[in-house]
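> got a predicted structure plus its sequence, pasted below:
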Amino acid sequence: MDFSKYGIRKEEFAAAEAALGREPNECELRILGVMWSEHCSYKSTKHLLKHFPTRGPKVILGPGENAGIVDLGDGLGAAFKAESHNHPSAVAPYQGAATGVGGIIRDILALGARPVASMDGLFFGDPEHPRTGHLSAGIVKGVGDYGNAVGVPTVGGKTAYDSCYNENPLLNAFCIGLVELDKIVSSQTARPGQLVVLLGSKTGRDGIAGAAFASVELSEDAKESRPSIQIGDPFAEKMLIEACLELKEKNLIVSMQDMGAAGITSSSSEVAAKSGVGMKLHFDRVPLRAEDMEPWEIALSESQERMLLIVEPKNIDEVCSVARKWELDCAVIGETEEGDDYSIFFHGEKVASLPATLIGDGCPPIHWPAEKPADFEKRWNFDLDGLPVPGDWNQALLSLLGTPSMAPKHWISEQYDSMVQLNTVRGPGHPVSVLRVKGKESLIALVLDADPWKCGLDPFSGGAETVARTVRALSVAGAEPLGLTDCLNFPSPEVPGQYWALEECIKGMAAACVALGCPVVSGNVSLYNETKSGAILPTPVVGTVGLIPSPDDYLLSGAWEEGDVLFFVGPCNPSLAGSQYLRSLGLSPAGRPLGFSGEAEKDFSERALRTARAKAARSGRALAGGGLAAALAKDSAESGLGAHITLGIPTRKDVVLFGEGGARALYSVPMSRVPLFKAIWSGYPCLELGRAGGDSLSVDGAFSLTVARLREIWRNN
């Protein structure tokens, strides 16, 4: 038998045959081929994900549901998750990105939460590459058009450029929603004797086996993959959101599941397996766009804007009435029953019969060999003494700020409606995105970040740094981190060195999560991100959510005022390894990033929170890409004020100014608050840099640029 035809391995076929006591038929093989794909089963990573801490004092719901939920207080929760749509966006950038946004919104909706904000992680190739312009334009437009039409603001994100993404761009979509904790809808609460209801758009051939397509290396002929791309309709999604929330408020839903990857099969079998019930489905009752669809096509279609509901028989008429109100198709396609049998009927004929638990959790795990590349340490060889100190410091800073990854992304954010719903306090272009919650004093703070270059040089330290960067930004803003979600974007796990990097990144992320008390409440794994041209860098993307007690506790960035004292807190020994500065010089990432210190990170976060709560500073910015120089330039431009900086540090100025890594921040402090600020940071490296004021930003012995020139950079990019 040609197992590859069905997307399964010989060992997996044998496992299915043993579990059933017979050979699976063709429909069953197609179902298992998709449900046991990497995208759906996590067969290569499930054991690695156990490294992550998933519990915490604010965690209401961790991994295992459609999204995680953290406690915001007063009976309200925030449901959030990130999801990847990488392969579809590489093949059909507009629809791939649009349906990625639609899918993550439905993940939040499936818990009974109203989606209130989105963020995106965008990773594009070299701007000079012939495909980058087409791919990036389509992906950004897809995100913007869908989010704007459905009425969910895109409030922030991360955009980076590197040649490793030339043929394989990444689109990671993040969504957060609000839900009353006593009204959470679960996928685990179905009971025998209830109805299985399909709500939303009709089912067609778009997206069939899309999950399997996302679990293999991209083919050179992308056109072959177009049938695996879904087509989105944001207006139908808006109707679906309102209908599902109305059904929830009227207590008409027992259980609910989004139809994402693998469509009806994944949503229905997951509900059955998690709830411990069997399910009998009748596919001739499914509303179709194409009447000649085969049962396996109906089972695996990934047509968008659909939800699976479990409903008590007595409530079905009212459910259908709500569906008609919102102009949505609504059909009873099956019923739950005792046992574990998951059966599909088509015009009275049983075409598939599998244990529900086998579909969702029966795939044999794969422990690929992990091996550190023999020449890995060579990446750490970096001759700092051989790196010339800038001859023109002004040009060095301008070149850094002008690199594609560092430059402002107005061309992206201006396509997004970041203010719809009127809850956005701080939107795109800032270190932290901030939302108000109607009826509550507290604010929600969001950060999405990644650093693939450091992960490529040292996966453990890079993974830890990625998590730490999000927590630093939240802490400086005055937000207590509540939990995080992740998208683990990696190349093929079948290459030992690549699998080792994946494992090390996860371990580094987990170490940072434990040290900082920030649990992982949801996430996604996207493997096989590579083409014949090469593999992407290890790219874990982290979205962290925090809570600011009140608007008074929120510390802005870029808010200097005349006469403020500027302070730099943190160690003065950053690293140029994997830095944006080296990339601005046209050099490949090299060197070894700073190691992770959980004790120092925890100390920094606690002091940063105290600084915000005590109002000991006027402005604060955690250092990230571009180091101290970039932070100074951004704060100066946003504030409209200059400063004269003196660096009394006995080391190379380029390292101090452009180095990255470690728990560090830039603060502006009113003169009257200087004693309090110094008291909070006593015992931690704290250096007074100078005063805010004037119309130029200058550093002794280095650059001197007018504020007007810095602001021009931000306006013209």
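Cool, the structure landed. Note that the structure is predicted; figures quoted are calculated from it, not measured.
> from here on, just use CA atoms for contacts and neighbour counts.
Fine.
> need the contact partners of stretch 84-95.
96-97, 100, 135-136, 138-143, 167-173, 213-214, 218, 222-223, 225-226, 228-232, 487, 524-526, 529 (Cα atoms under 8 Å, 6 or more residues apart in numbering).
> out of those, which end up buried?
The neighbour-count test (16 or more other Cα atoms under 10 Å) marks 96-97, 100, 135-136, 138-143, 167-173, 213-214, 218, 225-226, 228-232, 487, 524-526, 529 as buried among the contacts of stretch 84-95.
> out of those residues, which are inside helices?
96-97, 100, 135-136, 138-143, 213 (DSSP state H).
> identify the farthest-apart pair in those.
K141 and F213 (23.1 Å; Cα to Cα).
> all the helices of the stretch 101-250 of the chain, residue numbers only.
In the stretch 101-250 of the chain, the segments counted as helices under DSSP state H, counting those that start in this stretch are 132-150, 210-213, 234-249.
> any idea which of the ones you listed gets closest to F568?
Closest among the helices of the stretch 101-250 of the chain, using Cα to Cα: helix 132-150, at 35.6 Å.
> another structure for you, compare them:
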Amino acid sequence: MTLDTVKNAEQTPDTSLPWAELGLKPDEYERITAILGRRPTGAELAMYSVMWSEHCSYKSSKVHLRQFGEKAPESTAMLVGIGENAGVVDVGQGYAVTFKVESHNHPSYIEPYQGAATGVGGIVRDILAMGARPVAVMDPLRFGDPHEADTKRVAHGVVAGIGGYGNCLGLPNIGGEVVFDACYQGNPLVNALCVGVMKHEDIHLAKASGPGNKVILYGARTGGDGIGGVSVLASETFESTGPTKRPAVQVGDPFQEKLLIECTLEIFREKLVVGIQDLGGAGLSCATSELASAGTGGMRIELDTVPLRDATLSPEEILMSESQERMCAVVEPHNVDRFLEICEKWDVIATVIGEVTDGDRLEIYWHGEQIVDVPPRTVAHEGPVYERPYARPEWQDALQGDDAGKLPRPATGAELRDALLRLVGSPNQASKSWITDQYDRYVLGNTVLAQPEDSGMVRIDEETNLGVAVATDGNGRYAKLDPYAGAQLALAEAYRNVAATGARPLAVSDCLNFGSPEDPAVMWQFAEATRGLADACQVLGTPVTGGNVSLYNQTGQTAIHPTPVVAVLGVIDDVTRRTPMAFAEEGQLIYLLGETREEFGGSAWSQVDHGHLGGLPPKVDLEQEKLLAEILISGSRDGMIDAAHDLSDGGLAQALVESCLKGGKGARVVVPEGQDAFVTLFSESAGRAIVSVPRSEELRFTDMCRARGLAATRIGVVDGEVLDVQGQFSVPLAELRQAHEAAIPALLG
């Protein structure tokens, strides 16, 4: 086969190219020819196809994502926002923290172990590329029906991949979620988050500036794995015929990544780079075009110098490969020798593959022949932008009208007791320790809180005890009922979870998981969720620093529930004053904070006892969430509360069980006078938490709540080895523990 050079492309305008097979639409291919003034070469077509894919270009979501910038609240903490590898916030004492959550959904269905493992590896490199040392990871997961055999295949592989890669890297996995629902049967959601720490002066950006500066590719050799990973897998709908397309899934090597991390951090310490980019989705196509686009605009690459694992790879395959554990750096000529020395010390392959030019083109050569000559911005940042049609689905009214209030309820104490045991033993409310015990949560020695706490927390300064807390949340059932409110409830819960541990929420990253954007109903869900999240961030004062959109999450014509996953990061001045969730001291008083209403739409109870989804989700009161957070943070800082736990899925009943079991202490609880026991226990009203208060602090705590206008109801006392709802039922902790901890091993073990 003759090499398709730029000169040949100019001379053979009628040559047909496989643009449709690479995921491009007719008008997109026409636009490429208009940009170039000729047909593209095969290598150029490969680059445009992966960089203009949904996963890389956000072409269906850009018009809605702009709200995160337009509505962004003023924030003195924001140092780097949307557009870079990850957002960066100031947490004080000269420290900056970078964090981001991304998806690796489709690869994790095809090849669960490698899909999940490389999801962890990719997000870690995003954090590393900002100049930070990665310090923790988290994984929000969604699987299908737990009783289906294929769910076990996917869940086992994903959990093993996350644990295998993260544990080998030596990074603690401090939180996340595990949710089961039939809507994710053919399309699990594997989202990965990483947190990194650096000093302000160590922030690095992805740009190639300075003509004459060298472009160095370092890390693993380039292979045939992951070719077309973003365009083939993450930018189209799965068919219902089962796992296929395995070659498009990347293969990870955590030991190589560990070397890459330490090598890169030493390079940063010696200030040897002027720009850096990790190689993730779209591989070299992304790294070269984005670096050139964000810099002076010119770059020349000698593609045949790229170290390969497979010598038979074509130029197009090298450009599209998503082989893992690779980085691309821009280095001044006088620093190149030292850069290469450090790489050799860490046994990391490093090769000068090109240089920055004073032109405005990205030029790529193969054995002396020019195969790419493009304006880099048109590849990296000026792809298609679609205003997809969207419309509220016809079935939405009927869904919301199918109110959960009509469902038969437990009425007697015995029935309430049975409902509680069914709830805490259901797949979504049961203990996930069978999963999280496969992750190392305490490696590095700075983990302060980890699963099943409300948020993960790590110490970032061993002298001052400065720390950060992170929580991820998202309820696809709520979002299916009302995408606008569902996104706000996800943010509110993550915000509340961070505050419950005593940390002050600062910023947001999100992973927006939806079905096909070509379906107007799905696009309406996306538009509403994005609008809801942007509006809520504005009120709460938590800017979106970055994140990810994952579309085409559906099997055939069946889309997943709209699932906006929201991560909130907060700062705590002294991690020794953190608030855990466990009831630990007998005699402490239990207070319920916030108002309880009759709200059961999308609730855990309606799912567990009736398999029902309908009605409206709980109402969102963002000002109430801010007030609750202030109380929780102040109470933690001033020593007024010893335990706190937010109320969300499963309501008060679930929260009491979790706090009792975590601390090994029972509780005597009363239903407040005039309230219905079922509503009190199982309602999922937002803006609520339970706290345990030392008797010596009760007056000070209640005075604070009263002065600030937050409802605080004393509902019980920490006591004994039984959860006793007085006048209704009691359950020994041993029986609760059996129900809570046996479910997941029975399903997946």
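Structure's in. What do you need? Please read all numbers here as calculations on a predicted model, not as lab measurements.
> just checking, S704 of structure 1 touches N394?
Yes. Look at S704 of structure 1 against N394 with Cα atoms under 8 Å: they come within range, at 6.4 Å.
> between the two, which has more neighbouring residues?
Applying other Cα atoms under 10 Å to S704 of structure 1 and N394 shows that S704 carries more neighbours, namely 18 against 15.
> name the SS class of the equivalent of N465 of structure 2 over in structure 1, please.
Using TM-score structural alignment as the criterion, N465 of structure 2 maps onto E441 of structure 1. Secondary structure for E441 of structure 1, judged by DSSP: H, G, I helix; E, B strand; the rest coil, is coil.
> then the one 3 residues further on?
Taking three-state DSSP as the rule, one finds I444 of structure 1 in the strand state.
> measure it to P169 of structure 1 for me?
Separation of I444 of structure 1 from P169 of structure 1 (Cα to Cα, to the nearest Å): 30 Å.
> ok, now K615 of structure 1?
42 Å.
> can you count the residues close to the nearest residue to E74 of structure 2 once chain neighbours are set aside?
Excluding the flanking residues, the one nearest E74 of structure 2 by Cα to Cα, 6 or more residues apart in numbering is G541, at 7.1 Å. By other Cα under 10 Å, the residues close to G541 of structure 2 number 17.
> and for K406 of structure 2?
Residues near K406 of structure 2, counting by other Cα under 10 Å: 8.
> check T99 of structure 1 too.
28.
> how close does the closest residue to it other than its chain neighbours get to I104 of structure 1?
Leaving aside its chain neighbours, T99 of structure 1 sits nearest to G232 (5.3 Å; criterion: Cα to Cα, 6+ apart). Separation of G232 of structure 1 from I104 of structure 1 (Cα to Cα) stands at 13 Å.
> repeat for V70 of structure 1
Counting by Cα to Cα, the gap from V70 of structure 1 to I104 of structure 1 is 17 Å.
> same deal with N489 of structure 1?
Counting by Cα to Cα, the gap from N489 of structure 1 to I104 of structure 1 is 16 Å.
> quick one, which of those two is more surrounded?
Remark: of N489 of structure 1 and I104, I104 carries more neighbours, 28 against 24, as counted by other Cα under 10 Å.
> aligned to the more buried one, what sits in structure 2?
So, by TM-score structural alignment, I104 of structure 1 is matched to I123.
> show me what the longest helix along structure 1 is packed against.
With DSSP H setting the assignment, residue counts place helix 496-516 as the longest helix in structure 1. Contact here means 3 or more Cα pairs under 8 Å, 6 or more residues apart in numbering; DSSP states H and E; on that basis helix 496-516 of structure 1 packs against helix 459-477, helix 598-613.
> which of those helices sits most buried?
helix 459-477 (a mean of 29; mean count of other Cα atoms under 10 Å).
> map the residue nearest to T99 of structure 1 across to structure 2 for me.
In structure 2, G232 of structure 1 lands on G252 (TM-score structural alignment).
> and its match, how far is that from V195 of structure 2?
With Cα to Cα as the criterion, G252 of structure 2 and V195 of structure 2 are 20 Å apart.
> go on, L303 of structure 2?
In terms of Cα to Cα, L303 of structure 2 sits 33 Å off from V195 of structure 2.
> so these two - more neighbours on which side?
Using other Cα under 10 Å, the more surrounded residue of L303 of structure 2 and V195 is V195, with 28 against 20.
> Three-state assignment for the residue nearest to that one when sequence neighbours are not counted, please.
Nearest residue to V195 of structure 2, sequence neighbours excluded (Cα to Cα, 6+ apart): F99, at 4.4 Å. When classified by three-state DSSP, F99 of structure 2 comes out as strand.
> isn't F99 of structure 2 right next to M138, touching?
No. Assessed by Cα under 8 Å, F99 of structure 2 is found out of contact with M138, at 10.6 Å.
> now for these two: what residues contact both?
193-194.
> these two: who's more crowded?
F99 (33 against 29).
> alignment lookup: that one to structure 1.
F99 of structure 2 maps onto F80 in structure 1, by TM-score structural alignment.
> can you check D646 of structure 2 too?
D646 of structure 2 maps onto A622 in structure 1, by TM-score structural alignment.
> that match - how many residues pack around it?
27.
> what does the one 10 residues further on give?
A count of nearby residues for L632 of structure 1, using other Cα under 10 Å, gives 24.
> so it, which of the three states?
helix.
> residues in structure 1 matched by stretch 142-158 of structure 2, start to end?
Going by TM-score structural alignment, stretch 142-158 of structure 2 sits over residues 123-139 in structure 1.
> any idea which element the closest residue to S692 of structure 2 other than its chain neighbours lies in?
Spatially, and ignoring its direct neighbours in sequence, S692 of structure 2 is nearest to I590 (4.5 Å; Cα to Cα, 6+ apart). I590 of structure 2 belongs to strand 589-593 when assigned by DSSP states H and E.
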